[in-house]
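Student: Structure of the sequence below:
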Amino acid sequence: MKFQITTDYAIRVVLYLAQHPGQVCGSREMAEKLCMTYSYMIKVTAKLKAAGFIESVQGPFGGYRLAISPFDITLYDIILAIEGKIQINRCLEDDHYCSRYNIDEQNHCPVHQSFQTLQNQMIEFLKSQRISKLSGMDT
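Tutor: Take a look at the predicted model:
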């Protein structure tokens, strides 16, 4: 599984804002510091704003700041907002694509349960990774 570059950038933006609490950070400043183009920064901040993670401040000293506490944001939250539901294999999707899905209650493809376990563990790990912890606020 590989996350989109937009997801990587979104995580960087949220971490950057968490590391600058109480400050309004400009798009150009963040783009430069986070090594992304300004146009991509605008795309990422629009998605984060729509998801409710950040808010914009208008004016000559405007920019962005976190809209919610970094203690209340996890990596999972950001990934879910940018990419949607995490599925490591097509057989785990809700449409039951796997032809061997639920032949009976116990008879799935031999790797189905392994994939399900791996996916659940990954989601739980991502849910445990709070932005406050990753930005050094949890001590």
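Student: From here on, just use CA atoms for contacts and neighbour counts.
Tutor: Fine.
Student: What segments of the protein are helices?
Tutor: For the chain, the helices defined by DSSP state H cover 5-18, 27-33, 38-50, 75-83, 112-128, 131-134.
Student: Endpoints of stretch 100-120, how far apart?
Tutor: End-to-end distance for stretch 100-120, by Cα to Cα, to the nearest Å: 20 Å.
Student: about what we covered before: just so I know, which of the helices of the chain lies nearest Y101?
Tutor: helix 112-128 (8.3 Å; Cα to Cα).
Student: Let's see this one next, to set against the first:
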Amino acid sequence: MQHLLKISEAASLALHTMGLLASRPGDRVSTRELAARLKVSEAHLAKVMQRLGRAGLVRSQRGPKGGFSLQRNPDDITLLEVYEATEGTLREQRCLLGNPICNGNCILGGLLENVGAEVREYFSTTRLSDLSDSFTQEAVNA
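Tutor: Alright, predicted model coming up:
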């Protein structure tokens, strides 16, 4: 069964990585360590980290003590910024087909618009600092 809310792997990696970095304020964390924690490809995560860096959300430092850290305070970064850094502008989906054939009377009524509005609201009002309970120290240090 297809999921109603589908978030790409890149966006999911970005959201989770930013949550992990927010749970370790001031620390630099390597791509290797982040990939191991998330159990994902280091190469794919590196590409996601480049996008986050270009968006001004993380800073990187090379070298043996290098890694990534948040560029801004977690109170000032919304999930919408993180999502859009990897996926571009979050757009409303008004039709499952992409090209409406229902003559303006969608078989799903306003469901897609309502879900889209809820997702946008959640992403735009949730800050990284709001996620501190999602990343316990045991999970972060595991």
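Student: Need the TM-score between these chains.
Tutor: Laid over one another, the chains give 0.77 as their TM-score (TM-score structural alignment, normalised by the length of the first structure), with 128 aligned residues with a Cα RMSD of 2.5 Å.
Student: Is it possible to get TSV of the helices of the first structure that adds mean neighbour count and distance to F61 of the first structure?
Tutor: Listed next are the helices of the first structure as TSV, based on neighbours: other Cα atoms under 10 Å; distance: least, Cα to Cα, whole Å:
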stretch	mean neighbour count	distance to F61 of the first structure
helix 5-18	19	15
helix 27-33	16	11
helix 38-50	16	17
helix 75-83	19	26
helix 112-128	14	34
helix 131-134	18	25
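Student: would a markdown table of the ones you listed with distance to R65 of the first structure be doable?
Tutor: Shown next, in a markdown table, are the helices of the first structure (distance: least, Cα to Cα, whole Å):
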| stretch | distance to R65 of the first structure |
| --- | --- |
| helix 5-18 | 6 |
| helix 27-33 | 11 |
| helix 38-50 | 10 |
| helix 75-83 | 15 |
| helix 112-128 | 22 |
| helix 131-134 | 14 |
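Student: So which of those is nearest R90 of the first structure?
Tutor: Across the helices of the first structure, closest to R90 of the first structure is helix 112-128 (Cα to Cα), at 10.1 Å.
Student: how much does the closest one stray from the second structure?
Tutor: For helix 112-128 of the first structure, the mean deviation from the second structure after alignment is 2.5 Å (mean Cα distance after the TM-score superposition for the first structure).
Student: contact partners of that helix?
Tutor: Outside helix 112-128 of the first structure, the residues that touch it by Cα atoms under 8 Å, 6 or more residues apart in numbering are T74, L75, Y76, D77, I86, Q87, I88, N89, C91, L92.
Student: Report the angle between it and helix 75-83.
Tutor: Here helix 112-128 of the first structure runs at an angle of 110 degrees relative to helix 75-83 (axes from the mean of the first three to the mean of the last three Cα atoms, to 10 degrees).
Student: From the chain's centre, how far out is helix 112-128 of the first structure? Work that out for me.
Tutor: Counting by Cα atoms, centre = their mean, to the nearest Å, helix 112-128 of the first structure is centred 16 Å from the centre of its parent chain.
Student: From G88 of the second structure, how far off is the residue lying farthest from the centre of the second structure?
Tutor: Residue farthest from the centre of the second structure, counting by Cα atoms, centre = their mean, is N103 at 34.9 Å. With distances taken as Cα to Cα, N103 of the second structure is found 29 Å from G88 of the second structure.
Student: and what of R54 of the second structure?
Tutor: 13 Å.
Student: which residues sit in contact with the equivalent of S135 of the first structure over in the second structure?
Tutor: Applying TM-score structural alignment, one finds that S135 of the first structure aligns to S132 in the second structure. Neighbouring residues of S132 of the second structure by Cα under 8 Å, 6+ apart: G19, A22, S23.
Student: Trace the second one over to the first structure, please.
Tutor: This means A22 of the second structure. With TM-score structural alignment as the criterion, A22 of the second structure matches A18.
Student: got the contact list for that match?
Tutor: When contacts are counted by Cα under 8 Å, 6+ apart, A18 of the first structure touches L66, P70, I131, S132, S135.
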